[in-house]
Each structure stands twice: as C-alpha cells, then as structure tokens.
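Trainee: A structural model of the following input is requested.
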Amino acid sequence: MATTDYSRLTRALPFWICLSSLPVLGFAAYMGGWWLLILFAYTWMFFGLMDFLAGLNTGNPDPETPETALFWHRLVTLIWLPIQLVVIYGAIYYATHNGAYSWAEKIGLLASVGILSGSVGIVFSHELMHQKPAFERHLADGLLASVLYSHFRSEHLKVHHPYVGTPRDPVTARYNEGFHRFFPRVLRGCARSAWGAERAFLARKNLPVWHHTNPFWKYGALQFICLWMAYLMGGAAGIGLFLVQAGMAIWQLELVNYIEHYGLTRKHLGAGKYEHCQPHHSWNADQRFTNYVLINLQRHSDHHYKPSRRFPLLQTYSAEDAPQLPMGYAIMGLVAMIPPLWRRRMNPRVRAWRRKFYPEITDWQAYNKAQNPMPK
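Mentor: Just a heads-up that it's a prediction; the model follows:
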C-alpha cells in the first residue's frame, strides 16, 4: 500500500469503531440473560465515558479535499447495509429457534439489535441520503426500510432541512418540550409532513399523488419485503421481534433529533419567510469519541449549513458561532430521558443563545406563540 493510501486509511479507521459493536452483540446473544443489556451499556455509557477520556476534537479538515481521498471513510457506510441485514435476520432466526431463550431474552436480543440499527444504521442512512450517487441513496433507502422508517428520507430532505427551526418542521424540539411529549408528536407529524412534501412536489410537476415516481411506492415495497423476510426467519414471532428492533431504532433516531435543535429557532422575516439556516441554528458538539462512532453527526451546525458535505469534511465551530452541547450525544441522550434534568442543563443555554443571537427579541413567549401554531 502506498504511503498516501496508508495515511488515508489510518485517518479513516477511527470512524470504523462502530464495527466493535458486532462482537459485543454476538457475545450478548451467546450468553443471554442479563448480558443482553451489555450493548446498551456499551453504546450509551461506555461511549460516553470514552468522550471524557478522549476529550474534544476542534480541528477542521480541508473542506476542499477531493472525494477520491475519502474512499476509506466512505467504505464503512457502503458496506453496512448487508451487515445490518445479516444481523437483524440472523438474530430473529436465532431467537425463534433457540429453545433455551425465554421471551424476555428474545425481546432483549432484538432490542439490542435495534440499538445497533438505530445508532449506526440510521446514522449511515442519513449520510448516504444526502449524496448525489443514486447507489448511495438506494443504500439509504434499504437501511431505513429495515427499521420501517422509510418516510424519514422524504421528511428529512424536503421538510427538515428547508424548515428546521420553524413551526413547519415537526422535528425541531420546542423550548420546554420534554422528550416524552416530543416523541409521539414527531411520530404523528413526520409521516404526515413527508407525505405532504411528496404530494406538493408532484403537484408542482402536474402529477397526481399516486404517480409511480412517488417514493412512497418504493418505501412500501421495501418495508413489505423486510417484514416478509422476518416472517420467513421466524413466522409471526419473527415479525413481532422485527417490530421490537425497528421501534428501538426509531426511538434512538428521534432522541438524537430532539437533542440536535432543542429550543433553537430561525427568525421570521414576514410573509412566511425565515432567515437562511446558519451554524447557530443547530447544537454543536466536539466530543471526539462519539463523533467517531456517529461519523461526525455531532458537527451538526455545519451539516445544516452545508448539507451535501461528506462527513469526514464537516467543520466544527466555536461558541462564538454556534451553540455548544455540554456533553456528547451519548450522555445527552440519557439526560434527555429525564425531562427535569434536561431542562436544568439545557434551558439556561437556550436563553443564553437567545440573548447572544437575537437580543432584539425581548418577549420570546409571545414571539413563539405568534410563530408556532403547533402544540407545545
């Protein structure tokens, strides 16, 4: 291997840390019992601990790096779909054909798989859906279908990115809105807004909503295939366990969505228009280890500023330009599950953000009431 290729490989290897979850899951499946909780401890607690040990990474790569130099970074996202499918359906088959497993263990195993498909699979699908090559977008659709959340692509690209920080985006968590209220609201709102976005897109081309180019046809077909494969692996029980896996993955996705924009809003300019999305409209986090695990998803300020920029090239921002989370997503996700603790940590930061970036708005309660017709 040439020196240049070796250097590129070594720079990419930390982003392959997600693969370490596979032997942990295999060990948990073999041991059964309480060992099935180990993947949760590994991904949410151990990774959080590693953030403290590894510290912050505030360095920025050259955003003009050619795509040919990112092969080893991209490769991990390209190979994940077959890995995830083997893990999901292998776990269903193992759980339904292992006579020693109790029902609690079967559910625990597939919940553990859901941690993997949510913390890795959906994150990778998010990266892939933003890219131009059709092959990568097809991989993203496959990953989302495997957790029964295919409409996320339409909602994310055609609703969330254009309208983040505004009342039109159901995924932007409102100030003082706890996750336990946010989650059911988003489950209802995302599918509806995704369908509405595709319907409006087709209408602009004078096409009916049932036209074959509506991606919901593809979403439905892929999700049906995923459920059918679950049935082949384990019958009706296999479908039930597949739903456990999918539910766990979706919970993780929306927990991250909750963290990324909590309490942040874009200024209304009148006539239904809002200011352009800037780095200060997303929470930024520089925790090195979780950024390796989540392929720089925590550099979310730059992702919304430059959505098509590949994950190895995402930039980070100082507190002068973007609001900073006190800890990485791994720990902040646990905090978000305890609303009083979350509000204690985050509400003062939201208020400081308001004073810094929008000092002219003195009554935020009245401002949000006027701009936000959605339920609190």
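
Trainee: C-alpha only now, for contacts and for neighbours.
Mentor: Will do.

Trainee: mind giving me the packing neighbours of the lengthiest helix in the chain?
Mentor: If you go by DSSP state H, the chain has its longest helix at helix 215-261. Counting contacts by 3 or more C-alpha pairs under 8 Å, 6 or more residues apart in numbering; DSSP states H and E, helix 215-261 packs against helix 80-97, helix 103-116, helix 134-145, helix 179-204, helix 329-336.

Trainee: export those helices to TSV and append columns for mean neighbour count.
Mentor: Output for the helices and strands packed on helix 215-261, formatted as TSV (neighbours: other C-alpha atoms under 10 Å):
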stretch	mean neighbour count
helix 80-97	19
helix 103-116	24
helix 134-145	21
helix 179-204	17
helix 329-336	20
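
Trainee: quick one more, to check against the first:
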Amino acid sequence: MNALHYLKYFLFQGIGLLAALSLLAGGIWTSAGLLAILAFYLVGDAIAGDDTSTPHFKHPGILTVQLWLALPLLGFIVFAALWSVSAGDPLGFGAALSRLSGRDLIAARDATAGIHHVSAWLLTGLMIGMIGTITAHELTHRTWDRVSMLIGRWLLAFSFDTVFAIEHVYGHHRYVSTTEDPATAPRGRNVYWHVLVSTLKGNLSAWHIERRRLARKGQSLFGWHNAVLRGHAMSLLLVAAAWGIGGWRVALFFIACALWGKALLEIVNYMEHYGMVRNPATPVQPRHSWNSNRRISSWSMFNLTRHSHHHAQGEVPYQDLRPFPDAPMMIGGYLTTIMVAMIPPLWHKLMTPKVLAWDAHFANEEERQLAAEANRRSGIAAMAENAHARRLG
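Mentor: Here you go, the predicted structure:
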C-alpha cells in the first residue's frame, strides 16, 4: 500500500507540534500559530475537496500506536501552554530550551501581551478538543482494548469529560437522533444553550448508566469501581499538576482551557446531529447523522467526518469507515462548520433548508411526522410554515 495512506493520519501530529512551538515562542508567534492552524483547516477544506477513498490497511497496528501517541503529544502541548503563562521556569524547561534553540524563550514569554495569552487559551483548548477528544473518541469505542481505553480516558481528563467514555458509547449511540439523547440538538436550539444542556444531561446520563452497571455487579456506587468518580479524580490530578507548575493562576488557566475544549465537543455534537429525528425503537441508519468528506478534516481527525457510517456501525475502526457520499452533508469541513454554528443567525439560515431537505428526501413516513412536530416546536418560521403546509396537505 502507498505509504501516504498511513502518513496522512499523522497530520494531526504535525499540527500539534506546530501548536506547541507557537506556545513556546510566545508573543505574536502564539497568535500566528493559531491563525495558521485555523487557515489550514478553513482554506484547506475549501480547496482540497473531498476524500472518498477507503484503502485497505495491512498493518492497522501502526495506526493504533499512532493514536496512543496523542497522549504524550497533548501532555507536551498543555505543559507548553502552562509554562507560557507561568511566572517561573518549572523544571528549568525554558532555560534548557533557550540554550538549545539560541532564543531567549523566557524573555519572549515575559514580554507577551495579554491578547496573545488569549490566543494561547484558544489554541490550547482547540488542541485539547482535537488531539484529546477526537482521538479519545476513537479509542474509547475499543471497549475490548484496555490500553486504548486507559489512554482514551486520560485524554478525556484534559477536558474534564471522562464520562464521555460512558455516555457516548452506551447512551448516545443508542439514542442518537431522538429526544432521549442529550447530544442531539432539537431544531431551533441555540448552540450556546446546547453546550450547557448537553453537558449537564450527559453527565447525568453517564451517572445513571454507571449506577446500573455497578448494581448489576453488586459493587458500591461510591467506591473505586465507579468509573465516573475515577474519571473526575483523573481531571483533578491534572488541575493539581497545573497548580504545581505555576500556582493557582496557572491552574485557573488550565481549567479555562479544559472548559473550552469541552465546549468544542458539545459544539461538534450540535452540528453532527442538529435537527435529526428517529424513533428510538428503530435501527440507526447513515441518514441519522450529518456527514462530511472534506479531505483535510478527514485526514487530520481520523475520519470523524465520516459520521454517518460511524453511527450505523460504531465498532468499525476509523480507517475502515466508508464515506457515504449520498448521506446528509454538513455545511463544510469540521472547523468551518464549528465556526458557522457559533454564529446562530448564520447557522439557522444555512441549516434550515438542509433540515427541511432531510425531511423531504431522507426521512421515512414516521420520521416525517416526528419532523413536522419538531418543526412546529422549533420557533423558526420556515420550519413552522413547512409543518403547517404538511398538516394542510
């Protein structure tokens, strides 16, 4: 097989290293790194087209190890970010790196303006979402692989979201596109409200799932066997490590980065399932998720873009996911769609026609009835009019 098919999935490593170098360089370089990564995705997805290939990989173990490498990479990125806002030089890291590079990194860091620290926060949260959550999403689906599960949960700990390994796998995949799924945004919902609601309901769902699991095994709810409590303890350890690196201010900076990374996950949930409807008693089909085959997003996000196949067959490893070019399609690549979702008026202007087209061309008759009711509740005039017209027809 062409080595490019393996190498393309290492693209995220290069992006992560660029982020770390930008954070360490300080000053305008941090903001430049953020802008360069945003441009890479926005422009790259716009001009590079779609990737609909599904090559066969003879050595999938290479791709698994590559996923595991996300943990040390994310640890390095976050350490670089915490160092960049620290008043001291933990572990003598800056002095050592300055000697190696010939650049006075400590002086550059200390001269960094506040606006560039905002860029550091945005960039670090973005990396927690991309390097951390996206990789953990793939790893925590491999419930039969204890190493992958452990690494995946530690990656999720950086965004205070280890419950994702419970709720997403055992809750979301069962109830996706129904009113019982916290991650599926109903028609008309604002993305910022969805971040709050999905986070709260997702945590409650994970707690109930874990409580039932422990009850079946006869184990204590408030003990070491509780994966929810263990997961939160993992996140607290990371906060404590941040405090140890630079005190309470650095710990607060890490918390802010983690919460931004978590918010990105919920924005992605929002755009992946917005407005979809399904009877929970029926099987999940590719039509029940918004899909994208944009080349840059696909290569650097482990085919997360091929969401339609993933929800139809959640156990399929990312490299074997099929593109389903006839599935419902997102507005664009992932980062492009994220940015549109964060502007609610633009989102609803672009997505309302897509949702109504889904009703007409993808939904079965039962789902059209569910969609008509959802349209009436949406508060969006075009949807309500469509529901009214359907009722009269």
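
Trainee: just give the TM-score of the two.
Mentor: For this chain pair, the superposition-based TM-score is 0.87 by TM-score structural alignment, normalised by the length of structure 1; 355 aligned residues with a C-alpha RMSD of 2.4 Å.

Trainee: mind giving me CSV with the helices and strands packed on helix 215-261 of structure 1 and columns for distance to Pro279 of structure 1?
Mentor: As requested, those are exported to CSV (distance: least, C-alpha to C-alpha, whole Å):
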stretch, distance to Pro279 of structure 1
helix 80-97, 29
helix 103-116, 29
helix 134-145, 25
helix 179-204, 23
helix 329-336, 18
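
Trainee: among these, which is nearest Asn214 of structure 1?
Mentor: Evaluated over these, closeness to Asn214 of structure 1 peaks at helix 179-204, with 6.7 Å, by C-alpha to C-alpha.

Trainee: read off where that closest one ends up in structure 2.
Mentor: Here helix 179-204 of structure 1 aligns to structure 2 at residues 191-216, judged by TM-score structural alignment.

Trainee: would you map the helices across the stretch 1-150 of structure 2?
Mentor: 4-7, 11-25, 28-48, 60-68, 70-84, 93-101, 105-110, 114-127, 135-139, 146-157 (DSSP state H, counting those that start in this stretch).

Trainee: tell me how far the second one lies from the chain's centre.
Mentor: With C-alpha atoms, centre = their mean, to the nearest Å as the basis, the distance from the averaged C-alpha position of helix 11-25 of structure 2 to the chain average is 18 Å.

Trainee: mean per-residue distance, that helix to structure 1?
Mentor: When structure 1 is superposed, helix 11-25 of structure 2 averages 3.0 Å from its matched positions, counting by mean C-alpha distance after the TM-score superposition for structure 1.

Trainee: onto which residues of structure 2 does the longest helix of structure 1 map?
Mentor: Under TM-score structural alignment, helix 215-261 of structure 1 corresponds to residues 227-273 of structure 2.

Trainee: what's the average per-residue distance for the matching stretch once overlaid on structure 1?
Mentor: Superposing on structure 1 and averaging over aligned pairs (mean C-alpha distance after the TM-score superposition for structure 1), stretch 227-273 of structure 2 comes out at 1.2 Å.

Trainee: residues contacting the closest residue to Asn214 of structure 1 other than its chain neighbours?
Mentor: Leaving aside its sequence neighbours, Asn214 of structure 1 sits nearest to Glu198 (C-alpha to C-alpha, 6 or more residues apart in numbering; 6.7 Å). Neighbour list for Glu198 of structure 1: 154, 209, 214-215 [criterion: C-alpha atoms under 8 Å, 6 or more residues apart in numbering].
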